[in-house]
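[1] any chance you can model this:
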Amino acid sequence: MNLTVKVLMDVEEERATQDVKWGIQRHDMGTWLAILAEEFGEVAQAMQGQLGLTSMKETDADDLYTELIHTAAVAIAIAEQVKEESENE
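    This is a model prediction of the structure:
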């Protein structure tokens, strides 16, 4: 199995985990932006950690791969909503 497939499987698993934890989410784009920005911020913090830089705040964002998967899964959740809304028009 190639790496792309493995990564996409991890993203799919995270999407399922999000749905179990939060239910099917539907938000306005401002709320989605805040959620996505928070996830991206954790990616940035994890990258800083790998560069040996310290963050200004305490964080559990120490696993870059996991944070990237979370961010991708949120982006997909947004895309799902956009697709659903466009198909319902």
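[2] contacts, neighbours, all on C-alpha from now
    Will do.
[3] on the three-state scheme, Leu53 is what?
    Counting by DSSP: H, G, I helix; E, B strand; the rest coil, the backbone at Leu53 sits in coil.
[4] report the central residue of this protein.
    Centroid-nearest residue in the chain, with CA atoms, centre = their mean: Thr71, separated by 2.0 Å.
[5] now it, nearest residue through space, not along the chain?
    Spatial nearest neighbour of Thr71, excluding adjacent residues (CA to CA, 6 or more residues apart in numbering): Glu39 at 5.3 Å.
[6] one more to put side by side:
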Amino acid sequence: MKTEPKIPHLASAALKSVMEEMAAQDKKWGADRDEHELSTWFLILSEEVGKFAQAKMHYECRGPKQYGLRSKMVNAAAVALQMIEYIDRNEIMETINEY
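    Presented below is the predicted three-dimensional model:
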């Protein structure tokens, strides 16, 4: 079984797209990402994943909003990374056996 990706993650077009989207989000919404609580970030992420799901459903059924699957997932990934950075900045520590 192969364990190494064909293209290293740091060199992938996907990661470049996510970083560009994060910069666009900072420009649009401001770079102070601590104005939202983690629960608000989760709602934003859920919305972005929902947009992807809608595009996928339209793709499967040939609906009017069937385009933009990749860009919708890039948006979701950028928000997810914003959430990870929030956790790191605010020193929200994970504990063993905490569910």
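[7] quick one: TM-score?
    Superposed pair, TM-score by TM-score structural alignment, normalised by the length of the first structure: 0.80. Supporting alignment: 83 aligned residues with a CA RMSD of 2.4 Å.
[8] still on that earlier bit, quick one: map the residue nearest to the centre of the first structure onto the second structure.
    In the second structure, the residue paired with Thr71 of the first structure is Ala76, using TM-score structural alignment.
[9] what's the helix or strand for that match?
    Assigned by DSSP states H and E, Ala76 of the second structure falls within helix 69-89.
[10] name the helices or strands packed onto that helix?
    With contacts taken as 3 or more CA pairs under 8 Å, 6 or more residues apart in numbering; DSSP states H and E, helix 69-89 of the second structure sits against helix 13-29, helix 38-61.
[11] the first one corresponds to what range in the first structure?
    Think helix 13-29 of the second structure. By TM-score structural alignment, helix 13-29 of the second structure lines up with residues 6-22 in the first structure.
[12] quick one on the thing from earlier: what sits against the match of Thr71 of the first structure?
    Going by CA atoms under 8 Å, 6 or more residues apart in numbering, Ala76 of the second structure touches 45, 48-49.
[13] what's the answer for Asn2 of the first structure, then?
    Residues near Asn2 of the first structure by CA under 8 Å, 6+ apart: none.
[14] kindly report the same for Glu21 of the second structure.
    74-75, 78.
[15] TSV for these, including neighbour count and distance to Glu20 of the second structure?
    Shown next, in TSV, are those (neighbours: other CA atoms under 10 Å; distance: CA to CA, whole Å):
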residue	neighbour count	distance to Glu20 of the second structure
Val74	24	9
Asn75	22	10
Ala78	24	9
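[16] just those now: which is nearest Glu37 of the second structure?
    Ala78 (16.6 Å; CA to CA).
[17] show me what contacts the closest one?
    Contacts for Ala78 of the second structure (CA under 8 Å, 6+ apart) come out as 18-19, 21-22.
[18] picking that back up, mean distance of the match of helix 13-29 of the second structure to its aligned residues in the second structure, please.
    For stretch 6-22 of the first structure, the mean deviation from the second structure after alignment is 0.4 Å (mean CA distance after the TM-score superposition for the first structure).
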